[in-house]
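Q: Build the 3D model from these lines:
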Amino acid sequence: MLGFGGLAKRLFGSSNERYVKSLGAVVARINALEPQISALSDDALKGQTDKLKAELAAGKTLDDILPEAFATVREAAKRTLGQRHYDVQLVGGIVLHRGEIAEMRTGEGKTQMATLAVYLNALAGKGVHVVTVNDYLAARDANWMGQIYKFLGMTVGVIVPNIDDATRREAYASDITYGTNNEFGFDFLRDNMKYSREQMVQRPFNFAVVDEVDSVLIDEARTPLIISGPTDDKSEMYMIVDAMVKTLVPEDYEVDEKQKSVILTEDGTEKAERALSAAGILEGENLYDFENTQAVHHLNQALRANVIYRRDTDYIVRNDKVTIIDEFTGRMMDGRRWSDGLHQAVEAKEGVQIQPENQTLASITFQNYFRMYPKLGGMTGTAATEASEFFDIYKLNVVVIPTNQPVQRKDVDDEFYKDAEQKYKAIVKTIRESSARNQPILVGTVSIEKSEMLSEFLKKEGVEHVVLNARFHEQEAHIVEQAGRLGAVTIATNMAGRGTDIQLGGNFDARVSRELGDLPEGPEREAAVARIKAEVQAEREAVRAAGGLFVLGTERHESRRIDNQLRGRSGRQGDPGLSRFYLSLDDDLLRIFGQQSMLSRMMNNGLEEGEAIVHPWISKAIETAQKKVEARNYDVRKQLLQYDDVMNDQRKVVYEQRADIMDSDTVGDVVVDMRTETINAMVATHCPPNSYPEQWNIEELDLAVKTTLALPIDVTEWPKEAAIDPEIVVDRLIAAADAAMAEKSAQVPPETWVQIEKNFLLQALDHHWKEHLATLDALRQVIHLRAYAQKTPLNEYKSEAFALFERMLVTVREDVTRMLSHAQFQMEAPALPPMPDFITTHIDPLTGENEAPGSALRRLPPLDMFGSTLPAGALAGAMAATAELTEVDPEDLAEWHRSVPRNALCPCESGKKFKHCHGAM
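A: Okay, the predicted model is just below:
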């Protein structure tokens, strides 16, 4: 019997259905404009952009012009791509524009749907970012959908790795910018390490559309983006510890596969202590003494590398390098590295060259990065299972968009076998039968290892097939395009975010491009195109008659979304299709998280060899196991965000201060305030309030004055009557420091002095922010121990982090005062030290605790005597500008260009910098 809720749903539809239905009125208004827009000439259609911009400038809102803008985009798509937006795509476009997530099934045209909301929001002139999951899709979509935008007079940019800042700046200045989540995030972090607005590449955030939003905002959000720099080489330590770990036996440690952790037993600990002590690594005899923290850290990572992380599943080794494999896509993550020493431990395990570790310079989580956009929309084929997380974290509603054609795919119950061998025999038999009746089949596996094992099975059976995994990344698009042809057998490691549709009968456009690429336009090409079109159509009908694409899953993934993404490859646009998963008790998901006792009883209840069982209980048990993993992963992401929120508040303060410093015409007031506060703190430390002069530590105050303020005065000789009140001491020191600084600043032009002050402020802020990040990382590693004292670790972290941040600001103040007080100007620019590399990194989503550094290597500014960073040549140039005029031949302008530094005064005695005078000629 239906409850009231069920009855109401049957009568009135779900809230999602009612919401989608309410958008029908807007769709009707768009469709009503179609005859009028279709009648426009190409030039008139292009003129729609200026017309709509003018309406916005006159006071209309984006919602007011939405129907006409959408109708304009639909007509432009018809004329450029030959594709007309369906009504359901219009609904999805409205959802995106409203800052919500549109869940559309695979093959329904999400990429084209996004053009509606992107064009509308780009009319405001503030820029729109389209975020994709990989560089291939960013470049492909920018070129493909860019045809629509460019036809309508919009500019399109694309951000890919290894392009220079000028190209990035130009791309961000475009109306629409395509790129990956990593590139957008790293550019934000890099911009906040620059030393002038002119060096920054991004504009203020406006609107972003995230493709495969569940992959970007859920899966990859388990780990933050990190920019890091190299530290000391510890290769020998990794090799020694790895050799010791390889001597351990399974009885020496306990493995927790759920948490991906390994813990030594008592016997294992004793064995490790003896081995490490013999190697000279251990101080004393106890492994867990404070002095052996580094040794324990290396030991733990070596254990995880050898016991938990598996070759050809978590990583592959090629070209003497360990390359991470993305758990969700099966792709190689070239250049990315696990951090905290894990990648080095894996390199030691595999005997390849060990790269040095890295130190964090800047970091941000995807959650906090994408929450900076005033408006954010997303699209994917699978978001409903994480709808509550999307709302909790990002305040995004998930709207399920109906399909253009009714779904014809049959999702049959899972088949369950006693062990993996029987399961694979059944899979091979099914593949052979499907191939024999010309039904294309897509086989989904969860790892490269299992892809290749199944491939070996099929080779023995004589079944032709292709394998799509990290080893054949380059052939990916070609393999996916052919997966829908008659009798095709394709084994795929994962199908999440592949970005290419599997079309029954093959991909017509891909065949034309591949087979007729060099054939010029003309009757011969037209005939060939017609022939290919007829062949594809005939093959499509034959595949439909054979039952459409058969999706066969060899294992359940830990996330229901990944299973749904695999299933979604079949049954696009009303095509027939079939999906089924084959499982066994040996599968990782069930072995680690499943209800083994109940399943084991079912298995042993008179089940014959090779016989499968199909039962709703099994599906329920699998779903329960998947929900456990999803809940655990959500907890990991939520905890990451809670801790990063603490840092995020501090990051905002630091980045806002940097922006204020760069934008200010002068920072003299800030420097004076810092100097005054430093003097006040100095006097309060050595001459405490409400104390007698006899209790003051005048000698230490005198030393502090000389080391911090560099003043040539002797405080110890001041008359006692003049030092009765600490305020008198403060006033005297402030007056002396101000006079000394005024004398120093008078030696250089005012604009140069401003630049010097800015550089010192920025370098001190950056240096201490970097140190603060390292301290917070260390604090985060140990704060959980406070739970043993009945304290909440998160609250303790907030309290400690706040105190550390306040101390950091005080240290910045002192450093700026000391550096400016001690600064000496020299005649020529000093030789700059070599600049170290830094690495952009994103923690690997395989675990919730390990980083996956990125590949783009960039140069850091040089380190100065205080260990702080300066923009290359900035301080040196500022100092050079204070020098006397360089002596050169007044008649030889060529010598001026060779000999005079760009920031030095021009030899013509104009008083201007050389680069602004004769150097500009």
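
Q: When you work out contacts or count neighbours from here on, use the C-alpha atoms and nothing else.
A: OK.

Q: Let me know the secondary structure of I728.
A: helix (DSSP: H, G, I helix; E, B strand; the rest coil).

Q: Would you mind measuring from it to D588?
A: Applying CA to CA, to the nearest Å, the value for I728 to D588 is 74 Å.

Q: neighbouring contacts of stretch 447-465?
A: 312-313, 327, 330, 424, 428, 432, 445, 467, 469-470, 488-494 (CA atoms under 8 Å, 6 or more residues apart in numbering).

Q: can you list contacts of the helix or strand V209 falls within?
A: Remark: V209 resides in strand 207-211, with elements defined by DSSP states H and E. For strand 207-211, contacts defined as CA under 8 Å, 6+ apart pick out 96, 111, 114, 118, 121, 127-133, 216, 373-380.

Q: quick one: which of these sit in strands?
A: In strands, judged by DSSP state E, the following of the contacts of strand 207-211 are found: V128, H129, V130, V131, T132, K375, L376, G377, G378, M379, T380.

Q: For the residues you listed, which single residue is the most surrounded?
A: Highest neighbour count within the ones in strands among the contacts of strand 207-211: G378, with 30 neighbours (other CA atoms under 10 Å).

Q: That one against H97, yeah?
A: No - assessed by CA atoms under 8 Å, G378 is found out of contact with H97, at 9.6 Å.

Q: Identify all contacting residues around stretch 71-91.
A: Under CA under 8 Å, 6+ apart, the answer for stretch 71-91 is 20, 23-24, 27, 30-31, 33-34, 37-38, 45, 48, 70, 108-110, 112-113, 115-116, 119, 147-148, 151-152, 401-404.

Q: Would you do the same for the sequence below? I want to compare the two.
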Amino acid sequence: MALLGIAKKIFGSSNDRRLKPLFRRVEAINALEDEIAKLTDDGLIAQTEKLKQRYKDGESLDQLLEEAFATVREAAKRALGQRHYDVQLVGGMVLHDGNIAEMKTGEGKTLVATLAVYLNALTGRGVHVITVNDYLASRDAEWMGRVYSQLGMTTGCIVHGLNDEERRAAYACDITYGTNNEFGFDYLRDNMKSSLDQMVQRGHHYAIVDEVDSILIDEARTPLIISGPTDDKSDLYIKIDSLIPELDEEDYEIDEKQRSITLTEEGNEKIESLLKDAGLLQGESLYDSINISIVHHVNQALKAHKIFERDKDYIVRNDKVTIIDEFTGRMMEGRRWSDGLHQACEAKEKVTIQPENQTLASITFQNYFRLYEKLAGMTGTALTEEAEFADIYKLNVSEIPTNLPIAREDLDDELYMTAAEKYKAIAMQIADCAKRGQPVLVGTVSIEKSEYLSSLLNDKKFFKELAKSLRERAKALKDKEDEIKEEMEAQAAYLDELGQKKTPIPHNVLNARYHEQEAEIVAGAGAPGAVTIATNMAGRGTDIQLGGSVDMQLMNALEEGDDEETIKKKRAEIEAKIAEDKKKALEAGGLFVLATERHESRRIDNQLRGRSGRQGDPGTTKFFLSIEDDLMRIFGDGMEKMLKRFGIQPDESIEHPWFTKAVETAQKKVEQRNYDMRKNVLKFDDVINDQRKAIFEQRIEFMSTDTVDDIIADMRNQLVEDLVAAHLPAKSYAEQWDVEGLKKELMEVFGKDLPVDEWAKEEGVADSEIIERLIEETDKIAAARAAEIGSDTMRRVEKAILLNVLDTNWREHLQMLDHLRSVIWLRGHGQRDPVNEFKTEAFALFESLLDGLRRDVTRMLMHVQVRAPEQAAPQRPSIPMTETHANPTTGENEMAAAQAAPRERVTAGGAALRSPAGAQQAPDPNNPDTWGRVPRNAPCPCGSGKKYKHCHGSI
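A: The predicted model follows:
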């Protein structure tokens, strides 16, 4: 270790070595500053055109970097009055190189992005800037859009509620801002469209991900899913839910670390008996293959009752179960747990049970962002996850130095035996800061805990009891500790004084429900004496400035009709007031960040810490912990015994670097577990991703081709070969052939009685000869159909049917893969790797998908009836689409607003229609629009007696 330290001093760290050549380029950029400053506004736009032309003429972006960065710096000075610091130029270079720039809070990441964005936008292929929420996407697009506008570039923004035309226009801009969910779902929706001109995205050239750790780590545990409703199973959920309270504690085992539950042997027998009595069990055993669905529902009901807690994991409001995000404490309207877990919670809480959804399209964030030719990111906290970024995304992390030295003091953790003692200490620390006028940001891990702390700060009785307890502790001190006694008496007197007030400590509680309010509250959290309680991730993307935010206060002070002179006057008044308030806050010690417990991830704790000490400001951070905290209870092995051995007394705490290190070790365990979970999800999605790419590329090929008759002919010929191979096996005798079976299948597919039986009787005829004759005959049938319908019409019909059948079969394939993934882990009990087993099974299912595609397309084309518009048959019913990112630990549901608004429906041909969200009608046999999703093998709702796929489900 000593040698490593010496080498580091001589040669610098690996980070220093990476940044050294970049700082040399900063000198070249600075040398161009005076020359670029002489350009007029029109000259800056001309400079952009000149750089674009040089790129077209063969110069690389690296060769244009110095001039481009100098140009952006000048544009920012004119548009925003902000000049990029040298370290910001380095950050821009790291982003351009396709890496992650770790920059502390307040170092101006939003401005840094403009450098790499502008340089890469010179290619004309579009640059995407991905943010964590709509508010930041809109704010940054408008704010940084001024810089791009100064340079003659266009800026678009993708937010909820835009129609396809507006989205297409936004993606056509040089730079497009939007959220991770919007970009991901647009990609999935594009691959459900029926023609190229309906698609909105124009490729994946270069993207910068803001708060990259939040998006590529926290939100990457589960995929984005577009889904449609399945059949209603409310009765089944209710019946199974009623059985769970009959189970005793010895009937199941809970693993809190994995958040899983399993039935014991006694529990299996008991639930089996209960299911038999309820008439839900078929066969003899719960684990008969016919009961696999029942086993799944029992497991989900157990989870809902024994692991998922009301007001912690979810809340019940307006006859709905709404998920609470584990990281942010936000309510996630519109998001639902998958695999029937949400329905199990609804049954438990006796609210209306919404039907389950079927996956129509899905992708993980990992695989979506790996579509980009070049990817970069920026955040304040990435080094703790450096290995994952390198492993999954091939991204290196570079730590960018701060513009000014960090003056923040990070104190050791304060550890208590009980949560009650911890909260007393927290309240006293907040009271002390409020008394001195020091702003405090209190970080909690959930809405429940933020509201509990808020109730304590509003409770007069609590402060009176706190004062009384403090006096008793002061009395117990020895005489030689008189100075400490005096301090405690003075503190008790202040606590008594707070206990007399109507609201002992005024404060803001930030529950992170609305991003705009978040931004306003967080921007004011630096005012002298301000107390702000927030979930650890709330308000991310907004700076806490000591004294307050000029822009935010000015926005609130402006009134309709204010002229320019009035606005200037108000700004000057606000700036003077904030300068005075900042001085007071600085004298009180800057921002005090107080965390009420450690989060599972060190990165989230570092984000909270990073709120303090912005741009060289002083500040303090401290974590208050107790043995009763979830992290300490589950992962802090042996910590309680250790504290008891130290002889810790009530209301006493321990502060020591060793304890801080022990907590960090517990966090590393959780981080590794979460990384393994994300990696496991990716392993399964990688299997599907190859298939997804093949299908999506095939769709684009179909859509971009004028005619698909060659493809249709190939499919028809391959189907003939497959049918013959199945009924007339090669190297078998003629008497072993299933000629009748072949004849029957050919009749079903082609609608014509082909003389296969006569050919088979011919002396010495081989299967290959029969194939040739069948291909010749089927080609004639296809030609006759085309002549009957009309060549041009037939070409359009072929394309529509091909896309329609491909989409239908792909959806059914995804549903089968979902079911397969939910049970494949059982193969592990047989010492087989579930991922390898999934690969094998998924490949077999994909081959089956292709076989079914050939058969369905050929059969439909052989039977298609084209009618005049006035006689046209009713359209195939559309599928209401729901976009979800269905895991409670992956971040906020950015799609909720879109689902509350009128949504799109995809029809059989892929065209988009508008329908009211949630509109439901009773099925009408004469109106297919009321049928909802009909399984292909189910009887057709029209009452014809045929299967749906052979009736209205065809075309």
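
Q: on that earlier part again, could you list which of the contacts of stretch 447-465 of structure 1 belong to strands?
A: Among these, the members falling in strands (DSSP E) are V467, V489, T490, I491, A492.

Q: For these, give me TSV that also has neighbour count.
A: Formatted as TSV, those follow (neighbours: other CA atoms under 10 Å):
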residue	neighbour count
V467	21
V489	27
T490	23
I491	25
A492	26
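
Q: and the residues you listed, which two are the farthest apart?
A: Pairwise distances across these peak at 9.9 Å for V489 and A492 (criterion: CA to CA).

Q: what is in contact with these two at once?
A: In contact with both V489 of structure 1 and A492: L442, V443, using CA under 8 Å, 6+ apart.

Q: Return the residues in contact with the residue lying closest to L286 of structure 2 once chain neighbours are set aside.
A: Once flanking residues are discounted, L286 of structure 2 sits nearest to E272: 5.8 Å by CA to CA, 6 or more residues apart in numbering. Residues near E272 of structure 2 by CA under 8 Å, 6+ apart: L281, S285, L286.

Q: tell me which element E272 of structure 2 is part of?
A: Using DSSP H and E, E272 of structure 2 maps to helix 265-277.

Q: Tell me which residues of that helix come out buried.
A: For helix 265-277 of structure 2, burial by neighbour count (16 or more other CA atoms under 10 Å) applies to G267, N268, K270, I271, E272, L274, L275, K276.

Q: Please pull up the equivalent of I654 of structure 2 in structure 1.
A: For I654 of structure 2, the aligned position in structure 1 is occupied by I613, per TM-score structural alignment.

Q: what's around its match, how many residues?
A: Residues within reach of I613 of structure 1, counting by other CA under 10 Å, total 14.

Q: Tell me the residue in structure 2 that is farthest from the middle.
A: Most distant from the centre of structure 2: E763, at 65.7 Å, with distances by CA atoms, centre = their mean.

Q: secondary structure class for it?
A: With three-state DSSP as the criterion, E763 of structure 2 reads coil.

Q: Show the contacting residues for it.
A: No contacts exist for E763 of structure 2 under CA under 8 Å, 6+ apart.

Q: For it, give its distance to G5 of structure 2.
A: As judged by CA to CA, E763 of structure 2 and G5 of structure 2 stand 89 Å apart.

Q: repeat for L554 of structure 2
A: With distances taken as CA to CA, L554 of structure 2 is found 50 Å from G5 of structure 2.

Q: tally of neighbours for whatever residue of structure 2 lines up with V551 of structure 1?
A: In structure 2, the residue matched to V551 of structure 1 (TM-score structural alignment) is V593. Residues lying near V593 of structure 2 (other CA under 10 Å) number 24.

Q: cool, D562 of structure 2 as well?
A: D562 of structure 2 has 11 neighbouring residues, counting by other CA under 10 Å.

Q: So it lies in a strand, does it not?
A: No - D562 of structure 2: not assigned to a strand; according to three-state DSSP it is coil.

Q: for the stretch 51-200 of structure 1, what spans make up the strands?
A: 101-103, 128-132, 156-159, 176-180 (DSSP state E, counting those that start in this stretch).

Q: Turn those strands into CSV, columns for distance to P693 of structure 1.
A: Formatted as CSV, those follow (distance: least, CA to CA, whole Å):
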stretch, distance to P693 of structure 1
strand 101-103, 69
strand 128-132, 64
strand 156-159, 65
strand 176-180, 64
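
Q: Of the ones you listed, which is nearest M819 of structure 1?
A: strand 156-159 (38.5 Å).

Q: For that closest one, buried residues please.
A: Residues of strand 156-159 of structure 1 classed as buried by neighbour count (16+ other CA under 10 Å): V156, G157, V158, I159.

Q: Excluding chain neighbours, what is closest to the third one?
A: Closest residue in space to V158 of structure 1, ignoring its immediate chain neighbours: Y178 at 4.6 Å, by CA to CA, 6+ apart.

Q: so what's the one you found up against?
A: H129, V130, V131, T132, A138, A139, D141, A142, V156, G157, V158, I159 are the contacts of Y178 of structure 1 under CA under 8 Å, 6+ apart.
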